[in-house]
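Trainee: sequence and predicted structure below; questions after.
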Amino acid sequence: MQNPPSQPTGSVTPSKVIHMRNVGPEISQNDLLQTCQPFGMVSQLILLRSKNQALLQFQELTSAIQMMQYHQNQQVNIRGRNIYMQFSSHQELTTTQQPSDGQTPTSRILLVTIQNPLYPITVDVLSQVFSPFETDPRGTVEKIVIFTKQAGLQALVQYSNPMAAAHAKGALDGKNIYANCCTLQIQFSNLTELTVRENSEKSRDFTNPTLPVSRAPPPMYGQLAPTQQMMGQPGQFPYGADKSCLIVSGLAERMDCDRLFNLFSNYGNITRIKLLHNKSGVSLVQMGDNMQANMAMSYLKSLRLFDSPIDINYSRYSTISPPGVNSDGRTKDYTNSPLNRFTRQDSKNFRHISPPTAVLHVSNLAPTTAIEAVNAHLGQHAPVVASRMFTETQGQRKQALVQFATVEQAAEVICLLHNSPLEGQNIRLAFSKNSI
């Protein structure tokens, strides 16, 4: 049982800084921002992971007061966890109040990770995104550098002062550059000054136009520009060939190769999956290409499955060897599996890629199957909250939307029951963007 707050809201002087407790590891920075930003602009956010706590500072005192008053009678609950809040004894966050992960709240340089970058990300693109936060007195964007690391595509954005950086971070963290892709994850950098040696599509010093200009072609992360390209269409990607293999940890005992396939195949074709012998709960998943691997990692990282949050990173291995005679089912090859969803470049599945949701799309149903049968079949694992049957306009094929109480339950149903038989048909399950 979770303990109530140690002191009531009004027992300390109101402050722009809110102290949050019971912030579990499954709760992200973006989760907290989405809870707080409706009340006003957030200038700083520090996650204290070792203590399951957070410190969040609003730009205006009135914003902090409004949020505390609103939640006096309405418990904050994020990802199933009650969050307890109170005014901090600090009126401002200072450089001595730094989180253990090395973020520096007063830095003027932002470290930006771009997840699921389906379209070209250049200096000009990032300049358009981050420049609206440079108006006086907040400062200007001085330098931008784009690079790739183990975490994926990243950039450093330097402002002329920390206030502009804090404003941009609070407004843009968790937002998409383009619809449903190119998601920004932003933290403060430890650096004090960026070094730019040339002005190009990947680096720019806006304060020094005399630097050498590179004429190298811009990086291509998708085949066409956003106005020309269907959302989600695969193309080239800046990572090397070794970035198509992922290492997945935190898996429950009941997860096997096929169940991992059922989940990860929502975001790309699967080549092979291997359950590691010497590491319990750890598996390698090789995707069809590096764009699909990045998409799977972006959407599934920290997802809870069977009461265990999974973690996903790029593997140091570039490929998984084909299963041998004595693989005991711990390595499986899915290269030619008819269940891979993206074997055709024009597949409509690209248009329907969705992050994990509590609503599942059910297809490949028999013409005579009723919604009651669908509910009973999927309800074997978790109770169905709502559902509806519909018919596809073209082809007149019956389909259904089925909603569960949580995203975790829906993901588990996909793992367990995707491609399972129902009234003579093997049904197909996928996360749905639609509501019931």
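Mentor: Cool, the structure landed.
Trainee: from here on, just use CA atoms for contacts and neighbour counts.
Mentor: OK.
Trainee: tell me, how many residues neighbour the residue nearest to residue 268 when sequence neighbours are not counted?
Mentor: Distances taken as CA to CA, 6 or more residues apart in numbering put residue 292 closest to residue 268, at 5.0 Å, once the chain neighbours are dropped. Using other CA atoms under 10 Å, residue 292 has 29 neighbouring residues.
Trainee: check which helix or strand covers residue 292.
Mentor: Using DSSP states H and E, residue 292 falls within helix 290-300.
Trainee: before we move on, what about residue 144?
Mentor: In this structure, residue 144 sits in strand 141-149 according to DSSP H and E.
Trainee: before we move on, the earlier item: which elements pack onto the next helix or strand after the helix holding residue 292?
Mentor: Per DSSP H and E, the first helix or strand lying C-terminal to helix 290-300 is strand 304-305. With contacts defined as 3 or more CA pairs under 8 Å, 6 or more residues apart in numbering; DSSP states H and E, the packing partners of strand 304-305 are helix 407-417.
Trainee: rewinding a little: would you mark the buried spots in the strand holding residue 144?
Mentor: For strand 141-149, the neighbour count (16 or more other CA atoms under 10 Å) marks 141, 142, 143, 144, 145, 146 as buried.
Trainee: quick one: residues contacting the last one.
Mentor: Counting by CA atoms under 8 Å, 6 or more residues apart in numbering, residue 146 makes contact with 122, 123, 153, 154, 155, 156, 202, 203.
Trainee: could the residues you listed go into a markdown table alongside neighbour count, distance to residue 391 and secondary structure?
Mentor: Converted to a markdown table, these look like this (neighbours: other CA atoms under 10 Å; distance: CA to CA, whole Å; DSSP: H, G, I helix; E, B strand; the rest coil):
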| residue | neighbour count | distance to residue 391 | secondary structure |
| --- | --- | --- | --- |
| 122 | 20 | 43 | coil |
| 123 | 22 | 45 | helix |
| 153 | 22 | 40 | strand |
| 154 | 20 | 43 | strand |
| 155 | 23 | 45 | strand |
| 156 | 22 | 48 | strand |
| 202 | 19 | 47 | coil |
| 203 | 23 | 50 | strand |
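Trainee: against that first model, consider the following:
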Amino acid sequence: MDSLQSSSNIIATNPITFQNQKIYFSYSKSQHLHSSKKGSGAQTPTSPSNILLCSILTPIFPISTSTLYTIMSPYGRVLRIVIFQKKGLQAFVEFESPYSAWVAKEALNGQDIYTGSCTLQIDYARVATLNVKQNDDKTYDYTSEHPGFSLPSYSPFPQPGAPGVHPAQLDPTYAKPAGPYMMMGQQAATTMGIPPYGMYSAAPGAMGIEPPSQTVIMVHRLADSVTSDQLFNLFCLYGNVIKIKMLQGAKSGAMVQMGDGIQADTAIHCLNGASIFGQRLSVFHSKHPAISESDKTKDFTDSPLNRFTKGGLGSYKNIYKPSATLYFINVPTSFTEKDLTHLFINTGTHAPNTIKFFPPSGPKLMGLIEFSDVKWATEALMILYHITKQQQQQQQQQQQSPGV
């Protein structure tokens, strides 16, 4: 108590300031300091850690380990990334040092990866280590040797301003003259020469990621019976379809040209591996920049069924991978569940298990149709999307997420 009283007297007569701010001291009601349990391996979300938990809000565009590495690596050496689905789309990003993680968190938290979507919500993770068993678009270990991939070389004892040394790797206690450690993360990043990603309003790619530019997609393993119109019905759910060219022979399949690279990437992400008409699709980028005109090419540029023509992000809100549930609209009020079931059967598709009409709110009906298999729902959508029947009435269907 004597030493406390002496300290209080000294502070009262000689105030302590830090960065032009006066620091105040007072007695606490706590009688003891309690440390956290040892050996638990867990940290509170607010404790500095070298592992960040990133929640991606409104993830209407595909997010891969490559995407996150591009965003995070300017703030320090990234060791591992693990993407998973728990409370929505989330990811662990492990940095080499807690300081790099802190700068990245302060600079990127709340920013959009793509303008208006894929918003980052960042906190410190409660895990101590990340285990990565394979390198792909969901998990990646950047500390091991990989063909064709090289990590930047960092000196174990970096010197401020040394060529080739990333500023975020500097130990904040070592580089005291620079003083960025005591600044807010965005200010520290700017001071150290790191671009303040996410602060600019631009087209998709505002965080420094170049928007995908490849618009032509290859679709292999198509059934011979599939037509260009049916393929359009499937791909137009993920973007504007410009052209489709049906291929024949040994490479039976098709080429699909989308409106832009993001739409092409979205279609690949959602449709690669989908099963339709007894075949498992292989969907990937083509080396061709565009589809040339030929007797096998059909132009859909001016099709009224392209629903991404207005721009903005509203059209992207209902993008889902194929599921067993379809959403339908614009059905005549005279239609019953039996009429819809017969419509599916008469067009050669499978009968649905369940049909649910929403309460009428206008001259047309809408609702949900559930099939027992995802591939049957996909086939029905390809055949019946925008079908015209009974005085040009339309039944439009689009994929909905599982469980709806």
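Mentor: All right, it came through fine. None of the values given here were measured: they were computed from a predicted structure.
Trainee: any chance you could compute the TM-score here?
Mentor: Here the TM-score for the pair of chains, by TM-score structural alignment, normalised by the length of the second structure, is 0.56; 273 aligned residues with a CA RMSD of 4.4 Å.
Trainee: quick one on the thing from earlier: so which of the buried residues of strand 141-149 of the first structure comes closest to residue 286 of the first structure?
Mentor: Closest approach to residue 286 of the first structure among the buried residues of strand 141-149 of the first structure (CA to CA): residue 146, at 26.3 Å.
Trainee: quick one, strands of the stretch 1-150 of the first structure?
Mentor: Assigned strands in the stretch 1-150 of the first structure, in chain order: 17-21, 42-48, 53-58, 76-78, 81-87, 109-115, 141-149 (criterion: DSSP state E, counting those that start in this stretch).
Trainee: mind putting these in CSV, distance to residue 244 of the first structure included?
Mentor: Shown next, in CSV, are these (distance: least, CA to CA, whole Å):
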stretch, distance to residue 244 of the first structure
strand 17-21, 38
strand 42-48, 30
strand 53-58, 34
strand 76-78, 32
strand 81-87, 34
strand 109-115, 15
strand 141-149, 14
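Trainee: where do the helices sit along the stretch 51-200 of the second structure?
Mentor: Using DSSP state H, counting those that start in this stretch, the helices of the stretch 51-200 of the second structure run over 65-72, 98-108, 185-191.
Trainee: of those, which is nearest residue 274 of the second structure?
Mentor: Proximity to residue 274 of the second structure, assessed across the helices of the stretch 51-200 of the second structure by CA to CA, is greatest for helix 65-72 (22.3 Å).
Trainee: what comes up buried for the closest one?
Mentor: Those would be 65, 68, 69, 71, 72, for helix 65-72 of the second structure by 16+ other CA under 10 Å.
Trainee: check stretch 356-376 of the second structure too.
Mentor: 364, 365, 366, 367, 368, 369, 370, 371, 374, 375, 376.
Trainee: which ones among those map onto strands?
Mentor: 364, 365, 366, 367, 368, 369, 370 (DSSP state E).
Trainee: any idea what the second one aligns with in the first structure?
Mentor: In the first structure, the position corresponding to residue 365 of the second structure is occupied by residue 398, as judged by TM-score structural alignment.
Trainee: and the nearest residue in space to its match that is not next to it in sequence, how far is that from residue 365 of the first structure?
Mentor: In space, and not counting its chain neighbours, residue 398 of the first structure is closest to residue 391: 4.5 Å by CA to CA, 6+ apart. For residue 391 of the first structure, the distance to residue 365 of the first structure (CA to CA, to the nearest Å) stands at 10 Å.
Trainee: now list whatever residues contact both of these two.
Mentor: Contact with both residue 391 of the first structure and residue 365 is made by residues 397, 398, 399, according to CA under 8 Å, 6+ apart.
Trainee: OK, contacts around the second one?
Mentor: Read that as residue 398 of the first structure. Shown in contact with residue 398 of the first structure (CA under 8 Å, 6+ apart): 363, 364, 365, 366, 367, 389, 390, 391, 392.
Trainee: hang on, the third one in a strand?
Mentor: It refers to residue 365 of the first structure. No: according to DSSP: H, G, I helix; E, B strand; the rest coil, residue 365 of the first structure belongs to no strand; its state is coil.
Trainee: the second structure: which residue goes with that one?
Mentor: Aligned counterpart of residue 365 of the first structure in the second structure: residue 331 (TM-score structural alignment).
Trainee: now its match. Nearest residue, chain neighbours left out?
Mentor: Among residues not flanking residue 331 of the second structure along the chain, residue 365 sits closest, at 4.9 Å (CA to CA, 6+ apart).
Trainee: quick check: that neighbour vs residue 325 of the second structure, distance?
Mentor: For residue 365 of the second structure, the distance to residue 325 of the second structure equals 17 Å [CA to CA].
Trainee: likewise for residue 378 of the second structure?
Mentor: As judged by CA to CA, residue 378 of the second structure and residue 325 of the second structure stand 9 Å apart.
Trainee: neighbour count: these two, which is higher?
Mentor: Ranked by neighbour count (other CA under 10 Å), residue 378 of the second structure and residue 325 place residue 325 first, with 28 against 25.
Trainee: what about the residue nearest to that one when sequence neighbours are not counted, distance to residue 287 of the second structure?
Mentor: Closest residue to residue 325 of the second structure apart from its sequence neighbours, by CA to CA, 6+ apart: residue 370 at 4.4 Å. As defined by CA to CA, residue 370 of the second structure lies at a distance of 38 Å from residue 287 of the second structure.
Trainee: and what of residue 337 of the second structure?
Mentor: Counting by CA to CA, the gap from residue 337 of the second structure to residue 287 of the second structure is 46 Å.
Trainee: for residue 205 of the second structure, same thing?
Mentor: Distance, residue 205 of the second structure to residue 287 of the second structure, by CA to CA: 22 Å.
Trainee: same thing with residue 100 of the second structure?
Mentor: Look at residue 100 of the second structure and residue 287 of the second structure: by CA to CA, they are 38 Å apart.
Trainee: again, but for residue 6 of the second structure
Mentor: According to CA to CA, residue 6 of the second structure stands 77 Å off from residue 287 of the second structure.
Trainee: residue 227 of the second structure too?
Mentor: Using CA to CA, residue 227 of the second structure is found at 23 Å from residue 287 of the second structure.
Trainee: now swap in residue 401 of the second structure and tell me
Mentor: Residue 401 of the second structure sits 31 Å away from residue 287 of the second structure, going by CA to CA.
Trainee: so between those two, which is more surrounded?
Mentor: A count of neighbours by other CA under 10 Å puts residue 401 above the other of residue 401 of the second structure and residue 287, at 15 against 11.
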